[in-house]
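Asker: with the sequence up front, the predicted model follows.
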Amino acid sequence: MLDPHQLPFSAAVHPQARPAQHLTWDSREAGPDTAFVALPGERMHGNTFIDQAQAAGAPFILTDLDVPGAVRVPDAQAALFAWARAERAHAPLVVGITGSAGKTTAKSYAAAALEALFMPVYNTMPAIACFLIEHGRAGRPLVVEMGIDRPGEMAELMVLVRPDVGVVTTIGPAHLEQLGSVENIAREKGEILAGTRSLVGAQAAASYPGAQSYGFGDVTFRGETLRITPEGARFTFAGVPVFLPHGAPVQAEAAVLALVLAREAGVALPDAAARLRGVHVPGGRYRVHPGRFTVIDDAYNASPVAVQAALDALQTLPGRRISVLGRMLELGPTERELHAEVGQAARQKADVTYGVGAFAAELGERAFATVPELLAALLADLRDGDTVLVKASRGISWTPERRAQEGVGLDVVVQALLQARGDA
C-alpha cells in the first residue's frame, strides 16, 4: 500500500487522505484505490483536475494546494521523483533499456525471462516514477523502458531509475529534430551504460567500442543456429533450445538478451527459455497474424533502423512479400533522403512495395497520396498466400484526417486487412 502518512519527504497530510494501491498523474485513471498526482503539463496543470480525481474517489492527492485529501508539498513533481528514488532503492534488480528501435520487444522478453515486473507502454518520467513507487518493494526485478527524444533526458532518467544493468538495443536516426545527429543519439542514449552492468545489441555495438554485446554473429554473448520460418524463430543459447512462435530476428535478439540477463541473475536457462515462448508484445510491434494472407502489424511506430529490421524479417518469409510503408516522423532536414534509403531497401526485399503520404514515391513503387487511396488499391491486389508488412510512424496527436493525408497511423490499414480476411 502507498501510505500518505509514511513518505520519504515532508508533507502536510490532510485528515481525509488514506492509503492507495496505485498512483497516477492522469486524473481519468484516478479511483477508489488510485491516488492522483497533480503535475504541471504542457497545456494545463494537474491541479485543474483535482475535482475530477476527488469525484472518482482518489484516496489522496499529491499537490501544492490545500484541498480535502491532499498530501500538500511545495512541488508535486519534485516530491514524486524523490518518492520514486526512495522506493527504487528497495528493488533487488533494475534493468534499464533504451535504443532507437526494439525497446519494448527487449523489455517484454527480459521481463519474461527474469519473471520481472515491467513498465507499461507509456514511459514518460512521471509514468516511470509511479511504476517505481508502486513496485519498488515488490521483491522482484524491474525492467524499465527508458526512451528519450531530447538532449539531457537520459541524464534525468538515470538519476530517477539508477539501473543496475543498462541496455542499448539499436542506434539509428530517430528524433533527429531534437537530437540532431546519429552521433548525438549514440552519446545521449549511451549514458545508460554508466550503470553497474552494460550490454548493447549487435547493431549498436559499433557505436560503443569495448562494450559487451549480445545477439547473433560477432558478439560477446551469442545465440547459435538461428532459423526463421513462418512458424517462428528457433536458435540455441548456451546449449538450450529456444523457440519463439511467429518470432523474427528482432525477437530472437531480444530473447538472447533476456537469457543473458537470466543467467547472470541465477535463473535456470531452460525455465527462462520456456517462458519466452509465451511472450506477447503490445499490438503494432511486429505482431504476426497468420491466415489465408499473413498480416504483420508493425504499425506502432517507425524509424529507419526499425523499418530496415522489419524488412529483413519480411524477406525471410514465403509467398509474395508486400511492404506497406508510411511516413517516419521527427527525422529533421534529411527526412527525404532517409525515406528514399528505406524505400530502396523495400524494393530489394519485398516483391511489391506500397508507399503512402508525403514520401510515398520514395517508399514504394505503388505510391498513394492518402490512406484511403492506398487501401482501395491494396485490398484489390491481395492474394491468398501473400505476406503484408505494415509500418509507419503514428502521428498520435494528429487528427484522423491529417493522419490519413500524411500517411501515418497505419493501424487502420492493419484493421482493414484483418477485416477483409474475416477475422477482425
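Answerer: Perfect, thanks for sending it.

Asker: alpha carbons only for contacts and neighbour counts from here, please
Answerer: OK.

Asker: list the contacts for the spatially closest residue to residue 12 that is not a sequence neighbour?
Answerer: Excluding its sequence neighbours, the residue lying closest to residue 12 (CA to CA, 6 or more residues apart in numbering) is residue 72, at 5.0 Å. By CA atoms under 8 Å, 6 or more residues apart in numbering, the contact set of residue 72 is 11, 12, 13, 14, 62, 63, 64, 65, 66.

Asker: which residues touch the residue nearest to the spatial centre of the chain?
Answerer: In the chain, the residue lying closest to the centroid (CA atoms, centre = their mean) is residue 104, at 3.3 Å. The contact partners of residue 104, by CA under 8 Å, 6+ apart, come to 121, 145, 281.

Asker: and the residue nearest to residue 12, how far is that from residue 7?
Answerer: Taking CA to CA, to the nearest Å as the measure, residue 72 falls 12 Å from residue 7.

Asker: quick one, what contacts residue 87?
Answerer: Contact analysis of residue 87 by CA under 8 Å, 6+ apart lists 132, 133, 135, 136, 137.

Asker: what helices and strands are in contact with the helix or strand containing the first one?
Answerer: For residue 132, the host element (DSSP states H and E) is helix 125-135. Using 3 or more CA pairs under 8 Å, 6 or more residues apart in numbering; DSSP states H and E as the contact definition, the elements that helix 125-135 packs against are strand 22-24, helix 76-88.

Asker: for residue 299, find the nearest of those.
Answerer: Nearest to residue 299, of all the helices and strands packed on helix 125-135, is strand 22-24, at 27.3 Å by CA to CA.

Asker: just the buried positions in the helix or strand just after the closest one, please.
Answerer: Remark: after strand 22-24, the chain's next helix or strand is strand 34-37, criterion DSSP H and E. Neighbour counts over strand 34-37 (16 or more other CA atoms under 10 Å) mark 34, 35, 36, 37 as buried.

Asker: the structure to be compared is supplied as follows:
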Amino acid sequence: MENKILKKGCGTVVSSMTVERALFNMEEVSVIAGGLIRQGSSRPVSSVAIDSRQVTADALFIPLPGEHFDGHQFLREALTNGASALLLADRVWPLEGEEVARQAREKGAALITVPDTLRALQDLAGNHIRSMTDLTSIAITGSSGKTTTKEILGSILRREAPAIINEGNLNSEIGLPLSVLRIKGEHKYAVLEMGMNHAGEMAVLADIVRPEVALITNIGRAHIGLLGSQERIALEKKEIFKFFDDRQLAFLFEDEPFFEYLSSKVRGKIIPFGPRSTPGFEGSKDLGLAGSIIYWEGFQIHFPLFGTYNLVNALSSISVSVELGISKRKIKLGLQEAKPIFGRSQVIRGAVTIIQDCYNANPDSISRVLGFVRKLSWRGRKVMVLGSMLELGQDSAQAHRQMGREAGLSGLDAVIFFGIETETAYSAALETGFSGFLSFTADFEKLIQKLQGYLREGDLLVLKGSRAVELERLIPLLAMDRLEG
C-alpha cells in the first residue's frame, strides 16, 4: 500500500529489553501482570512456557488450571528445568506460597503472585506485541480456511521480510498469546490465526493483538453447537474488528452472506476479496489434485492446493498482499510455494491415493469436499470415509442427515460413515438410493477391515471428519500389502 499503516494507539506500554536478549525483567512482569514480587531475582525472562516439560533456561513458567491437571502441580519441575521465574495464582499463595518461595530462592528464581495466571499470560503477550513498533500484525479468523489462509499469506510475506505465523494450531486464548510471545524484533509481519469456540473469546484475542489488518474467511456452522446459531457466530467473529480506530484494514469475502452485518459500523477500511474483487485476478484453471493455475496480473501461477475453496483462500492472501505493497513477483513466488499442512488438503500418493482432510469437519467443509470429489476426474474408484462432525449441539442430527443425503447423491463408488453420530447420515444416504458400497460403523477395527477388504490399486480414498475422530490413524494401516481388493 502507498502509505504505511499507522500504528495503533496502544496506551501505556511498559518498555521491554531487546527481544533477542530477553522478553521482560521481573519488575516488568509484575507490573504488566498486576502481580506482587514475593521472591526477587535479577535473571531475565527469555521465553514463556505453560508446560513444565518445555521450560528452558531463563523461562517464565505460567501455571494454568486445566481440566485434568493444574499447572501449579509442576512448579518444582519448572525450576529444575531452569525457569528464572514462576507465576503463582493468588489463591495458591496462602496454601503453598512459602514453600514455593523457598524452592525458587534456592534456584535463584523469582516468584510473582498474580490474580489470574491466564490473564497474566494474555497481558504479557499484549504488551509484547505492542512494543514491536516496526511490526505489521495481521489477524485471520473464520469458520473454515483460516489456517490455510494463514499459511498462504505467510508464504508470500516471507518473500518480502521476516515474518512469523502461529505454529500449528496455537490460536486460542491460551495458544495465541504463546504465539505472540515468540515474535522477535527482526519480524516485520505477524500473521496470527484466531480461533474461537465460546462467546467472548474473540474479543480477548483481538485485545491481545490489536491487529492492523484483520480478515474473516467466512461465517459457517463450525462450533454452532457451542454458540447456538450462525448469527451468533457472525457476532463473535466480528469482534476481531473491535479495537479498530479508523486506520486499520478489514477484509471480507465478496459473497459472504453476512457481509453487510460484518462491515457495518467497523471503524476501518472494508476491502472485499474474491474472483470479482481481488485486484488483477483474471481467472483460473482447475488441475484437480494438482491444484490450479491462477491467472493474475499477466502471470500464470501454479497454485498447488486443490479446490475452489483453497482458490478463494489464495485470493484473500493476494488482496492483503497487494494492500501491503508486496511486489507481484513475490506474491507469485509465495503462492507457488504454498504447502498443505497436516490434515488439511493433504494428498498422499501411492497405489491408493489418499486425500487427508480430517483435521476438522463441519457441514460447510463436508459439502465443499464432496463437491470437489464429485467433479474430480479420476480413473479409479472414489471412496470416502466420513467421520462424525462434533460441536454441533442440537443441530447435530440434522447436520448429519444432510451430510448423508449429500453423500448419497455424490456419485461416489463407496461411502463409509464412522462414528456414533453418523448413523443418521448412513440412514439418510440409504434413502437416496445410493448404488455403490455403503456402510456404517462406530468400531475402528471394523472400519479398518471394511477398507482393507474393499480398496484396491488405483482407488482414491478421501478421509474427512472432526479432529477427535482421528481418521489419520488409518493411513499407516492401509499399506497395499494389507489390502485384499
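Answerer: Ah, there it is. Computed from a predicted structure; not experimentally measured.

Asker: related to what we said a few turns ago, can I get the buried residues of strand 34-37 of structure 1 in JSON lines with distance to residue 183 of structure 1?
Answerer: Shown next, in JSON lines, are the buried residues of strand 34-37 of structure 1 (distance: CA to CA, whole Å):
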{"residue": "34", "distance to residue 183 of structure 1": "42"}
{"residue": "35", "distance to residue 183 of structure 1": "41"}
{"residue": "36", "distance to residue 183 of structure 1": "39"}
{"residue": "37", "distance to residue 183 of structure 1": "36"}
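
Asker: what's the most distant pair in these?
Answerer: Greatest spatial distance among the buried residues of strand 34-37 of structure 1 (CA to CA): 34 and 37, at 9.9 Å.

Asker: between the two, which contacts overlap?
Answerer: Among the neighbours of residue 34 of structure 1, those also in contact with residue 37 (CA under 8 Å, 6+ apart) are 23, 24.

Asker: coming back round to it: mean per-residue distance, the helix holding residue 132 of structure 1 to structure 2?
Answerer: Helix 125-135 of structure 1, aligned to structure 2 and superposed, deviates on average by 1.9 Å (mean CA distance after the TM-score superposition for structure 1).

Asker: which outside residues touch that helix?
Answerer: By CA under 8 Å, 6+ apart, the surrounding residues in contact with helix 125-135 of structure 1 are 2, 21-25, 80-81, 83-85, 87-88, 91, 117, 119, 142, 144, 157, 160.

Asker: which of the residues you listed are buried? Put it as a ChimeraX command.
Answerer: Listed next is the ChimeraX selection for buried residues among the contacts of helix 125-135 of structure 1, using 16+ other CA under 10 Å:
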select :2,22,23,24,25,80,81,83,84,85,87,88,91,117,119,142,144,157,160
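
Asker: so how do I select the buried members of the contacts of residue 87 of structure 1 in ChimeraX?
Answerer: Those of the contacts of residue 87 of structure 1 that count as buried under 16+ other CA under 10 Å are selected in ChimeraX with:
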select :132,133,135,136
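
Asker: got CSV for the contacts of residue 87 of structure 1, with distance to residue 220 of structure 1 too?
Answerer: Listed next are these as CSV, based on distance: CA to CA, whole Å:
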residue, distance to residue 220 of structure 1
132, 31
133, 35
135, 32
136, 31
137, 33
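
Asker: nearest to residue 327 of structure 1, of the contacts of residue 87 of structure 1?
Answerer: If you rank the contacts of residue 87 of structure 1 by distance to residue 327 of structure 1 using CA to CA, residue 132 comes first, at 34.6 Å.

Asker: quick one: map that closest one onto structure 2.
Answerer: Residue pairing (TM-score structural alignment): residue 132 of structure 1 is matched to residue 180 of structure 2.

Asker: for that match, give its distance to residue 193 of structure 2.
Answerer: From residue 180 of structure 2 across to residue 193 of structure 2, the span is 11 Å (CA to CA).

Asker: who touches residue 49 of structure 1 in this structure?
Answerer: Taking CA under 8 Å, 6+ apart, we find residue 49 of structure 1 in contact with 27, 38.

Asker: gap between the corresponding residue of structure 2 for it and residue 99 of structure 2?
Answerer: Correspondence of residue 49 of structure 1 to structure 2, assessed by TM-score structural alignment: residue 74. Distance of residue 74 of structure 2 to residue 99 of structure 2, computed by CA to CA: 13 Å.

Asker: rewinding a little: top of the contacts of residue 104 of structure 1 by neighbour count?
Answerer: Tallying neighbours with other CA atoms under 10 Å puts residue 145 at the head of the contacts of residue 104 of structure 1, with 25 neighbours.

Asker: quick check: closest non-adjacent residue to that residue.
Answerer: Distances taken as CA to CA, 6+ apart place residue 97 nearest to residue 145 of structure 1, at 4.9 Å, with adjacent residues excluded.

Asker: the one you found -> structure 2?
Answerer: Aligned partner of residue 97 of structure 1 by TM-score structural alignment: residue 140.

Asker: now do the SS call for that match.
Answerer: Following DSSP: H, G, I helix; E, B strand; the rest coil, we place residue 140 of structure 2 in the strand state.

Asker: test my guess that it contacts residue 218.
Answerer: No. Contact criterion CA atoms under 8 Å: residue 140 of structure 2 and residue 218 do not qualify, at 10.4 Å.

Asker: tell me what angle the helix holding residue 132 of structure 1 forms with helix 76-88.
Answerer: In terms of direction (axes from the mean of the first three to the mean of the last three CA atoms, to 10 degrees), helix 125-135 of structure 1 departs from helix 76-88 by 40 degrees.
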